[in-house]
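K.L.:
sequence first, predicted model second:
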Amino acid sequence: MMLQCFALLSDDALSRFINYGRGALQTLEGFHAYGKIMLGVNLDACAQLCLAETSFPCASLDCVFVKSSRQLSQYIAANMYGIRTDFDPGYEVMHYELIGMLSEVYRIVQKVCLHVY
């Protein structure tokens, strides 16, 4: 049997997330959507921290560019009634969600392909 490898995924942490575009998790009264908020951390480092988080299962992150704020959450937009997009002009925020188990299958294939070729 011959293994054929057509494309390899990037190994950077951010490649493990889907960018849902401009927006953030909805704010729900009396409910804390974010398990951790960090300031001054670049986006890729934030993605790495989300992947390494042990105090809660990190499933998404919101990146507020104006404040250099990174917000980690165990929730995805589907759990929080969607993504909020009604922000003031100039307030830029992007929502990212961890790619599911399918990405793990691709990573295994990637490692096999790298060893074969």
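P.N.:
Noted; the coordinates are in hand.

K.L.:
contacts, neighbours, all on C-alpha from now
P.N.:
Will do.

K.L.:
buried set for the lengthiest helix in the chain?
P.N.:
Secondary structure of the chain per DSSP state H: the longest helix is helix 101-116. Residues of helix 101-116 classed as buried by neighbour count (16 or more other Cα atoms under 10 Å): 107, 109-110, 113.

K.L.:
immediately after whichever strand or helix holds Leu61, which helix or strand?
P.N.:
Element membership of Leu61, judged by DSSP states H and E, is strand 60-64. Using DSSP H and E, the next helix or strand after strand 60-64 towards the C-terminus is strand 69-73.

K.L.:
comparison target below:
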Amino acid sequence: MRKETFLQTKTIEVPAGTASTVIRSEVKLNSSYERCTGVAIYPIKQGGLDAFRVGLEDNGGALLQVTHQDALTADKSLPFHDRFQEVDIPANGHTVKINTQFDQQTTEKLVYDFVFRLTRTLKS
């Protein structure tokens, strides 16, 4: 049996002038795939922030502890599958929350893509 990979992307946008806070964004993972095996972020606009932190949770609690953006930022110089932080989360329509945390006010729009690497087993 071979695995098929699908990338599901959620773009996170935080308006300029947003005070220090935690922003939660819900995502329903694609129901055609069995597992989420990796996550990565691709920053687009830094929001005027020195740094921000990102985590992942569901109703059962933390799936990925809130961590510095650099720990999850995809290194484009690496081979494709090495760009992701390894996780093992059910997909199958599972709803997860992306938590974006920052300690200062945004001076411009903060934008980044949160990418889920989903897999399913294909029967040959």
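P.N.:
Received, thanks. Keep in mind the model is a prediction, meaning the values are calculated, not measured.

K.L.:
can you give me the TM-score here?
P.N.:
Overlay of the two chains. TM-score (TM-score structural alignment, normalised by the length of the first structure): 0.31; 61 aligned residues with a Cα RMSD of 4.7 Å.

K.L.:
okay if I get the buried residues of helix 101-116 of the first structure as JSON lines plus distance to Cys63 of the first structure?
P.N.:
Below are the buried residues of helix 101-116 of the first structure laid out as JSON lines (distance: Cα to Cα, whole Å):
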{"residue": "Arg107", "distance to Cys63 of the first structure": "25"}
{"residue": "Val109", "distance to Cys63 of the first structure": "30"}
{"residue": "Gln110", "distance to Cys63 of the first structure": "28"}
{"residue": "Cys113", "distance to Cys63 of the first structure": "33"}
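
K.L.:
measure Thr121 of the second structure to Gln85 of the second structure for me?
P.N.:
Distance of Thr121 of the second structure to Gln85 of the second structure, given as Cα to Cα, to the nearest Å: 21 Å.

K.L.:
who has more neighbours out of the two?
P.N.:
Gln85 (18 against 13; other Cα atoms under 10 Å).

K.L.:
contacts only, for that one.
P.N.:
Gln85 of the second structure makes contact with 38-40, 72 under the criterion Cα atoms under 8 Å, 6 or more residues apart in numbering.

K.L.:
wait, doesn't Ser60 of the first structure sit right on Glu97?
P.N.:
Yes: at 4.2 Å, Ser60 of the first structure counts as touching Glu97 under the criterion of Cα atoms under 8 Å.

K.L.:
of all the contacts of Gln85 of the second structure, which comes closest to Lys28 of the second structure?
P.N.:
Val39 (14.4 Å; Cα to Cα).

K.L.:
Asp88 is in contact with the closest one, correct?
P.N.:
No: contact criterion Cα under 8 Å: Val39 of the second structure and Asp88 do not qualify, at 9.8 Å.
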